[in-house]
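# A structural model of the following input is requested.
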Amino acid sequence: MGGEKTHALLLEDLIENAGGCAVVDGGFATQLEKHGASINDPLWSALCLIKDPDLIKRVHLEYLEAGADILVTSSYQATLAGFQSRGLSIEEAESLLEKSVKIAVEARDKFWVAKKRNSGHNYNGALVAASIGSYGAYLADGSEYSGNYGVKVTLEKLKDFHRRRLQVLVEAGPDLLAFETIPNKLEAQACVELLEEENIQIPSWICFSCVDGESAPSGESFKECLDVINKSNKVSAVGINCAPPHFILSLIQRFKELTDKAIVVYPNSGEIWDGTVKKWLPSKCFDDEKFVQFALKWRDAGAKLIGGCCRTTPSTVQSISKALKARKPVSNIRQIA
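The predicted model follows:
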């Protein structure tokens, strides 16, 4: 493809072809576990890149069948440092990062070729977003939900941590980059500066975590965080992932006031992750029917990309996809009326 503008149009075209709101896939680790994968490990879902890559492809295909327009790769917790801590060489670690993208692309292409053979199919050609989890995700101590990295973690340290992973993932050929569960302004700035320094040409989104429904986990306002992102034309969308669904509507409304970028939201089921004991705690948990009711409100409030995160499943994504495609946005209904 030629030029940054052409690349950026990939995401815009997908949203338009999806009727104004595209569907992101759902909880990846959740579905791996449903198939029997044991991922209670610092590498989390990335462990399957080593142990069972075929299962990763199977889960990608399940989300495509459910109607996902965007596949997020299994690289959220896949880091060079994390793999090396398991005794892998730097070459092996980079190969696994590349594999996370290749598996998703292969699944997408296989699915799309099959669907194109069937006339009257309702599927868009899905895009692949390479997941880049926050520094806190690598630490595996829950700090992606606190933003407390300590005084020794500087802007340069965060850029150094993410740089080579970013380079390898981009070289592997995804359509998008997805920075996920970013908990503070500092890491958002690191992501933005890296995109500029590496002259990344494919679209990116940056999603924050949120534990109070109002601000970044660090306590910084989203205005502070989005002011950094708004200065970059390398970031196509901003939003929230892995926060409870009942936080999302007000956050979309707030983000609409703060940015002109597309808004992406993919919350969890409402359960709370305890990073210390490493398990999900009972809390407000929303089933597929309630999740769909939320999703329609999010779309009507202005979200352009909607999906699910932890503890959501292909069933959730299928319900979202059917609902979004069946009902026009409120704004469109008013225009027609």
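# Only C-alpha atoms from now on, for both contacts and neighbour counts.
Noted.
# Can you classify Ala178 as helix, strand or coil?
strand (DSSP: H, G, I helix; E, B strand; the rest coil).
# Could I get the full set of helices for the stretch 151-300 of the chain?
Taking DSSP state H, counting those that start in this stretch as the criterion, the stretch 151-300 of the chain contains helices spanning 155-171, 185-197, 222-230, 245-258, 288-301.
# do you know which of those helices lies nearest Asn268?
Closest to Asn268 of these, according to C-alpha to C-alpha: helix 245-258, at 6.7 Å.
# Who are the packing partners of that closest one?
Judged by 3 or more C-alpha pairs under 8 Å, 6 or more residues apart in numbering; DSSP states H and E, helix 245-258 is in contact with helix 222-230, strand 235-241, strand 262-266, helix 288-301.
# the strands in the chain, which residues?
Ranges of strands within the chain are 22-23, 70-72, 127-133, 176-182, 204-208, 235-241, 262-266, 272-274, 279-281, 305-306, based on DSSP state E.
# and Lys34, which of the ones you listed is closest to it?
strand 279-281 (15.0 Å).
# Tally up the residues packed near the nearest residue in space to Ile50 that is not next to it in sequence, please.
Excluding its sequence neighbours, the residue lying closest to Ile50 (C-alpha to C-alpha, 6 or more residues apart in numbering) is Leu96, at 7.4 Å. By the measure other C-alpha atoms under 10 Å, the count of residues near Leu96 is 24.
# Quick check: Leu96 touching Cys48?
No: taking contacts as C-alpha atoms under 8 Å, Leu96 lies outside contact range of Cys48: 10.0 Å.
# Next, the structure of the following sequence, for comparison with the previous one:
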Amino acid sequence: MKTLKDALQENVLIGDGAMGTLLYSYGIDRCFEELNLSHPDEVHRVHEAYLKAGANVIQTNTYGANYEKLTRYGLEDSVREINTKAVQLAKKAVNKKDNYVLGTIGGIRGIKKNAVTLEEIKRSFREQLYCLLLEGVDGILLETYYDLEELSTVLTIAKKETSIPVISQVSSHEPGVLQDGTKISTALKQLELQGADVVGINCRLGPYHMISSLEEVALPKTSFLSVYPNASLPNYQDGRFYYTDEPDYFGRYAEEFRKQGARLIGGCCGTTPGHIEAMVKGLKNRQPVTEKEVKLRKEVVEVADHKPLEPHLHETVKEKKTIIVELDPPKHLNTDLFFQGAKALKEAGVDAITLADNPLASPRISNAAIGSIIQSQYNVRPLVHITCRDRNLIGLQSHLMGLHTLGINQLLAITGDPAKIGDFPGAASVYDLSSMELIQLIKQNNQGISFSGQSLREKTNFSVGGAFNPNFRHLNASVKRLEKKISSGVDYFISQPIYGDQQLVDIYEATKHLETPIFIGIMPLTSSKNAEFLHHEVPGIKIPDKVRELMARASGKNAAHAKAEGMRIAKSLLDVALELFNGVYLITPFTRYDVSIELVRYIQLKTGKERRVLYGQHFI
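This next block holds a predicted model:
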């Protein structure tokens, strides 16, 4: 019997189509890989249907049969059993010498790249790979990898462990480019150099866009090309996803795939035996092409020529004392007090006003709208917070494009308090991305690339901050998280409010090795009740017992004493903070901007830099 590699050398081979699509159509909607054990006849029937349709190469029902994905169903201890049975079912269906079985291993990383570490992926991959190899598959199919780093990593492992052919397929959201902006032609060349026997693309895109992608790919020198397109984009109706069933359309592209150099042609999501049969009929011959003309795509990314009129905050804070003040957008539609505060803070000489994004999961006026107004009408630099809670990935990308268009370039990327603690506890918290992944997305936009890898046709110029919560029991753990955010591309940090002099010293000692600047959060207390609420009920804030006792004694006298004590404590903290850090982040309590202005003036007097502001120009 010829090996799979020999067969690919001589002819174009036809792969099978989707497994999950057929099982779903039979009314089975669950962990499809577990069906190898509970419904083996159904799985075997799918294999036979594809072989009857004319497929030469079928794949095992093991796309998600790894530890990480099976854990979602409580099946993490059944990896060996599920994979072993899958190979047995596929091999039972294959009864001709010119048919082959591929052991399929799907990608793990999705839009949440950091959800699973690379080390966890390696362990999971090795376990599944060994199970498939022990059962004697004819090749390994690595499919639906959106992340090139992940695919490159597991390919290296596979090539060390086996000499049978390894097929490495990337997936993309946009024709010709991966989601990190890498060209598909570049990615496939890299995989070829790593030793992949077959390189190709699968999933997400239909035949039309797959052809567009292949037109830019040269014929590999030491490997072969593969292509497994989706049937179409999915439709959604009555709570179910379904694909347009047009096998003839799919079949018309089979010959074009061959002309683009594909040696292995199959189907992905939405494809059925009908699609494979149409593809078999659509191929005029099985002779592989040995020459093709490569179409080069014109570059369209341009560097934005509208640089900020003044340096980013993370640049100025390295040179001088810099003050930013948080003034939350209103929870109602009366904006008079807010804009009065913004104007007064600007006149006091603050460097930026930070605008929270629905803090404590309670809706406020859009900070993008408020930020645009204070920037255009009051000449105030806005620092806009962006949470991962309220927007899915589509909304986040759109929001970033909108902020860039408005000329807002100072951002703070945060996770966001969960919806259940806010005014609408029944609302869904999205969290498509973590804060670190949002930072990475913002930095990718700065390269002119959207999350999908598509060109934005202009580079954004965002400076992005990260949140720093030093109020955990172990400060070193918080610093480790800072280091991870720095590796994600963060430009500066803004801390939660600090209420202890010694804590400020501890933070300085723990972070002095970092070059990334930190804005130290200071929020004046207004009463004992305010202190107790913040300490006991607000996530991320802890107030020392001594400070709470001082506020309790002052509040026992009257409100004026309580306010004065809160300001005394805040100024005492500023005395220490200004000795250790260049950046100060004042958090305005209850829109009392007069309190923040008093602290701004205190800082200016302490640093000998009292400033006047006229038409946006600073005079020192």
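# rewinding a little: okay, the aligned partner of the residue nearest to Ile50 of the first structure in the second structure and Gly103 of the second structure: tell me how far apart.
Aligning on TM-score structural alignment places Leu96 of the first structure opposite Ile82 in the second structure. If you measure Ile82 of the second structure against Gly103 of the second structure using C-alpha to C-alpha, to the nearest Å, the figure is 12 Å.
# who touches both of these two?
Thr62 (C-alpha atoms under 8 Å, 6 or more residues apart in numbering).
# Single out the most deeply packed of the helices and strands packed on helix 245-258 of the first structure.
Stretch with highest mean neighbour count among these: strand 262-266 (a mean of 27; mean count of other C-alpha atoms under 10 Å).
# matching residues in the second structure for that strand?
Using TM-score structural alignment, strand 262-266 of the first structure pairs with 224-228 in the second structure.
# Any buried residues in stretch 274-290 of the second structure, and which?
274-283, 288 (16 or more other C-alpha atoms under 10 Å).
# same question, stretch 108-119 of the first structure
108, 111-112, 115.
# can you check stretch 264-282 of the first structure too?
Within stretch 264-282 of the first structure, the residues that count as buried by 16+ other C-alpha under 10 Å are 264-273.
# can you check stretch 178-189 of the first structure too?
Buried positions in stretch 178-189 of the first structure, judged by neighbour count with 16+ other C-alpha under 10 Å: 178-189.
# Tabulate the buried residues of stretch 108-119 of the first structure (TSV), appending distance to Lys279 of the first structure.
Formatted as TSV, those follow (distance: C-alpha to C-alpha, whole Å):
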residue	distance to Lys279 of the first structure
Arg108	31
Phe111	34
Trp112	36
Lys115	38
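# from those, which is closest to Ala303 of the first structure?
Closest to Ala303 of the first structure out of those is Arg108 (23.9 Å), distances taken as C-alpha to C-alpha.
# Can you tell me what that closest one aligns to in the second structure?
In the second structure, the residue matched to Arg108 of the first structure (TM-score structural alignment) is Val94.
# What does Cys335 of the first structure correspond to in the second structure?
You called it Cys, but residue 335 of the first structure is Gln. Using TM-score structural alignment, Gln335 of the first structure lacks an equivalent in the second structure.
# sorry, back to before: could the strands of the first structure be laid out in TSV, adding distance to Asp287 of the first structure?
Listed next are the strands of the first structure as TSV, based on distance: least, C-alpha to C-alpha, whole Å:
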stretch	distance to Asp287 of the first structure
strand 22-23	18
strand 70-72	22
strand 127-133	25
strand 176-182	22
strand 204-208	23
strand 235-241	17
strand 262-266	15
strand 272-274	15
strand 279-281	16
strand 305-306	16
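# if we can go back for a sec, can you put the helices and strands packed on helix 245-258 of the first structure in a markdown table and add distance to Ile252 of the first structure?
Formatted as a markdown table, those follow (distance: least, C-alpha to C-alpha, whole Å):
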| stretch | distance to Ile252 of the first structure |
| --- | --- |
| helix 222-230 | 11 |
| strand 235-241 | 8 |
| strand 262-266 | 7 |
| helix 288-301 | 7 |
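# out of those, nearest to Ile90 of the first structure?
Going by C-alpha to C-alpha, the one of those nearest Ile90 of the first structure is strand 235-241, 28.6 Å.
# Grab the longest helix from the second structure for me.
Scanning the second structure for the longest helix, with DSSP state H as the assignment, gives helix 559-580.
# whereabouts in the first structure does the helix or strand following that helix align?
Sequence order places strand 583-587 as the next helix or strand after helix 559-580 of the second structure, per DSSP states H and E. Aligned using TM-score structural alignment, strand 583-587 of the second structure spans no residues in the first structure.
# Now the next helix or strand after strand 583-587 of the second structure: buried residues?
For strand 583-587 of the second structure, the succeeding helix or strand toward the C-terminus, using DSSP H and E, is helix 593-607. For helix 593-607 of the second structure, burial by neighbour count (16+ other C-alpha under 10 Å) applies to 593, 595-597, 599-604.
# in the first structure, what residues pair with the helix or strand following helix 593-607 of the second structure?
Using DSSP H and E, the next helix or strand after helix 593-607 of the second structure towards the C-terminus is strand 612-614. Strand 612-614 of the second structure lines up with nothing in the first structure when matched by TM-score structural alignment.
# burial of Leu37 of the second structure, as a residue count?
16.
# Translate it into the numbering of the first structure.
In the first structure, Leu37 of the second structure lands on Ile50 (TM-score structural alignment).
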